[in-house]
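Peer 1: got a sequence here, can you build the structure:
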Amino acid sequence: MGFFKKLKETISRQTESVTEKFKTGLEKTRNSFSEKVNDLVARYRKVDEDFFEELEEILIGADVGVNTVMDLIDELKFEAQKRNIQETKDLQEVISEKLVDIYNEAGETSPALNMQENGLTVILFVGVNGVGKTTTIGKLAHKFKQEGKSVLLAAGDTFRAGAIDQLEVWGERVGVEVIKQGEGSDPAAVMYDAVQAAKARKVDVLLCDTAGRLQNKVNLMNELEKVKRVIEREIPGAPHEVLQVIDATTGQNGLQQAKTFGEVTDVTGIVLTKLDGTAKGGIVIAIRKELNVPVKFVGLGEKMDDLQEFDASQFVYGLFGDVLEGTEE
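Peer 2: Predicted structure coming up:
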């Protein structure tokens, strides 16, 4: 059990609390996906074409994505032949291994945030309404404060009623100031004020909210480009991250949102919220494989510290933890 053993060793070097959060947060996906795989392995003792066809259906059902699933099945068939794997139980380890490989080998982009060692780091958040953008900003502000960084929030969503108030509530909870104007104000003007305030106060991180933009609203997409231009003019090289927030429970629709935003702006990373609320956590793999954009954070619960940096090993462990616990050293 070489890969399982290696994965367990990797997990053991990380904090137990993080491992537990991933296992708990992925419970719905694990109960659906892993149980189906385990049942499949129990019913098909030998690796054959029927086994792969059913495995393909299970993976597609977990929202791993059709294109990604086809590639994965081809790789599994190749590995089964190459390693002379005859029994299905011996293929479980290979499935886990390939899921990690798909994520880690999908591209050159880094899963780590592009933080500026000296000076201000500007992070812009984009995404449609209702995906948890404002909540994500609040939780990330909390994370940065816990790390000893000074943080400022920019209320750039001036369209949605109550959006500014919602961000202010998070600002009070976390203990950071919110730079704002009135509802209906020019978002680019808000960003200008926020950047000036951040520079004057020498804060470490500026987190910028934006309006939830529907894919077919060209004028709103143009507004987003204007916001980016204002930020870049004031701080060359900024924004240092453009994070798209996606609701994991929307599945393939979230993948389509990501594709659309990627055509309009340079999305550098994904924040996948409500991963604990879906049985289709395979969307993580589909996003990475099909978009070549890393998932940088995942929402694994409602608590302030349930926004976790994404880790492919923890993700696979969260899916197959029960199987791994039963493996021998």
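
Peer 1: going forward, measure contacts between C-alpha atoms and count neighbours the same way
Peer 2: Fine.

Peer 1: ranges for the helices of this protein?
Peer 2: 2-12, 16-25, 27-29, 35-43, 49-61, 66-82, 92-104, 133-146, 163-174, 187-201, 218-234, 252-264, 283-291, 312-325 (DSSP state H).

Peer 1: any chance of CSV for those helices, columns mean neighbour count?
Peer 2: Formatted as CSV, the helices of the chain follow (neighbours: other C-alpha atoms under 10 Å):
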stretch, mean neighbour count
helix 2-12, 14
helix 16-25, 18
helix 27-29, 21
helix 35-43, 15
helix 49-61, 16
helix 66-82, 15
helix 92-104, 18
helix 133-146, 20
helix 163-174, 18
helix 187-201, 19
helix 218-234, 16
helix 252-264, 17
helix 283-291, 22
helix 312-325, 20
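
Peer 1: next up, for comparison:
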Amino acid sequence: MKTSDFYYELPEELIAQDPLEDRSSSRLLCLNRETGDIRHGHFRDILQELLPGDCLVVNDTKVIPARLYGRKSGTDALVEILLLKRRENDIWETLVKPGKKCRPGAEIVFGDGILRGEVLDVVDDGNRLIQFRYEGIFEEILDQLGEMPLPPYITHKLKDKNRYQTVYAKNEGSAAAPTAGLHFTEELLKEVERLGVKIAHVTLHVGLGTFRPVKVEDVSEHHMHSEFYVVEEDQARMINDTKASGGRVIAVGTTSCRTLESATGEDSILKAGSGWTEIFIYPGYQFRMIDGLITNFHLPESTLIMLVSAFAGKEHVLRAYEEAVKEKYRFFSFGDAMLIL
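Peer 2: Okay, here's the model as predicted:
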């Protein structure tokens, strides 16, 4: 299977640069994964698609303001740092630009010295391990100095940091938002529960590996970077009970999907626990847990469009994307949504 099999034409003006005023007013394309039938609506119409006894599974990770700008000690050169993975003792794996100027031993100063970082080592893909030093609480300093790590295709400045968080974001640790969840408001979630639909929470801290371009032509040779996930005991029970009683498990986003599929055994039972996953889902994959998927529209040739194609069939998905382009849907992180059942 080739990476180029997942290409589609996207006019640049359809890339959403700003979130909508009302989260739930985004458009919704409903795709029947068996027949390929397509229907158009708005996100709040999702209430008409859900059934009592279903279970929505959301990813409650919280994006940290992970983009920092500092100056290199000695030269005063501007350095941009993106926090990727927290290690022990205030050491982070980071993406540094320009990396060549930040060799081991280099010191970077942020915000007039309230935060300092020393480059310890160069690891996979040129990422840097940086030891941070500060007084006080790291999260508070980060909140003061950091910016939300918006994807490179978003060029507009984000006015409100909370618009790149889901309303249920709780566990800090992501370098990117689980964007399918951005469409839900608290009111809409209450209406979902009033329908008799359960809402279960899992956590997967989204790393940049999710968005890393596939650079090999043979899909099977692509390697996913690992991401940390947690499934609590009570949430696993709720999801397993849904399956046992004939309800549908609907993943809100590719990150929830990857968490569920990583933690579900061959017996189709979801196991509580935590760990690192490198699961790469592309056509041919046999799903163990999910019956439905809410997702945004993804980049051509990305691992995310491959996952969606694995669930709904490549032909159905590419035809739906073609239809979305024709109907001028908004694409990517701040764009419109798709429901696949």
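
Peer 1: and the TM-score between these chains?
Peer 2: Taking TM-score structural alignment, normalised by the length of structure 1 as the basis, the two superposed chains have a TM-score of 0.26; 151 aligned residues with a C-alpha RMSD of 7.1 Å.

Peer 1: ok, back up a step: distance to Leu243 of structure 1 for the helices of structure 1 - can I get that in JSON lines?
Peer 2: As requested, the helices of structure 1 are arranged in JSON lines below (distance: least, C-alpha to C-alpha, whole Å):
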{"stretch": "helix 2-12", "distance to Leu243 of structure 1": "26"}
{"stretch": "helix 16-25", "distance to Leu243 of structure 1": "21"}
{"stretch": "helix 27-29", "distance to Leu243 of structure 1": "24"}
{"stretch": "helix 35-43", "distance to Leu243 of structure 1": "33"}
{"stretch": "helix 49-61", "distance to Leu243 of structure 1": "26"}
{"stretch": "helix 66-82", "distance to Leu243 of structure 1": "23"}
{"stretch": "helix 92-104", "distance to Leu243 of structure 1": "18"}
{"stretch": "helix 133-146", "distance to Leu243 of structure 1": "10"}
{"stretch": "helix 163-174", "distance to Leu243 of structure 1": "17"}
{"stretch": "helix 187-201", "distance to Leu243 of structure 1": "16"}
{"stretch": "helix 218-234", "distance to Leu243 of structure 1": "13"}
{"stretch": "helix 252-264", "distance to Leu243 of structure 1": "10"}
{"stretch": "helix 283-291", "distance to Leu243 of structure 1": "13"}
{"stretch": "helix 312-325", "distance to Leu243 of structure 1": "18"}
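
Peer 1: mind checking which of those helices is nearest Val126 of structure 1?
Peer 2: Val126 of structure 1 lies closest to helix 133-146 among the helices of structure 1, at 7.5 Å (C-alpha to C-alpha).

Peer 1: got the angle between the closest one and helix 163-174?
Peer 2: Relative orientation of helix 133-146 of structure 1 versus helix 163-174 (axes from the mean of the first three to the mean of the last three C-alpha atoms, to 10 degrees): 30 degrees.

Peer 1: quick one: which of the helices of structure 1 is nearest Phe297 of structure 1?
Peer 2: Across the helices of structure 1, closest to Phe297 of structure 1 is helix 133-146 (C-alpha to C-alpha), at 9.4 Å.

Peer 1: Ile246 of structure 1: which of the helices of structure 1 is closest?
Peer 2: helix 252-264 (5.8 Å).

Peer 1: quick check: angle from the closest one to helix 283-291?
Peer 2: If you take the same axes, to 10 degrees, helix 252-264 of structure 1 sits at 30 degrees to helix 283-291.

Peer 1: counting by contacts, list what helix 252-264 of structure 1 packs against.
Peer 2: Packing partners of helix 252-264 of structure 1 (3 or more C-alpha pairs under 8 Å, 6 or more residues apart in numbering; DSSP states H and E): strand 241-247, helix 283-291.

Peer 1: mind redoing it with 10 Å?
Peer 2: Contact here means 3 or more C-alpha pairs under 10 Å, 6 or more residues apart in numbering; DSSP states H and E; on that basis helix 252-264 of structure 1 packs against helix 218-234, strand 241-247, strand 269-273, helix 283-291.

Peer 1: mind putting the ones you listed in JSON lines, distance to Ala141 of structure 1 included?
Peer 2: Converted to JSON lines, these look like this (distance: least, C-alpha to C-alpha, whole Å):
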{"stretch": "helix 218-234", "distance to Ala141 of structure 1": "19"}
{"stretch": "strand 241-247", "distance to Ala141 of structure 1": "14"}
{"stretch": "strand 269-273", "distance to Ala141 of structure 1": "14"}
{"stretch": "helix 283-291", "distance to Ala141 of structure 1": "23"}
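
Peer 1: so which of the helices of structure 1 gets nearest Leu152 of structure 1?
Peer 2: When the helices of structure 1 are compared (using C-alpha to C-alpha), the closest one is helix 187-201, at 6.7 Å.

Peer 1: among the helices of structure 1, which comes closest to Val271 of structure 1?
Peer 2: Of all the helices of structure 1, helix 133-146 sits nearest to Val271 of structure 1, with 8.1 Å by C-alpha to C-alpha.

Peer 1: tell me the helices and strands packed up against that closest one.
Peer 2: Secondary-structure packing of helix 133-146 of structure 1 (3+ C-alpha pairs under 10 Å, 6+ apart): strand 121-126, strand 151-156, helix 163-174, strand 205-210, strand 241-247, strand 269-273, strand 295-299, strand 307-309.

Peer 1: next, the buried residues of the last one.
Peer 2: Buried residues in strand 307-309 of structure 1, counted by 16 or more other C-alpha atoms under 10 Å: Leu307, Gln308.

Peer 1: just tell me which of the helices and strands packed on helix 252-264 of structure 1 ends up closest to Val18 of structure 1.
Peer 2: Smallest distance to Val18 of structure 1 across those (C-alpha to C-alpha): 16.3 Å, for strand 269-273.
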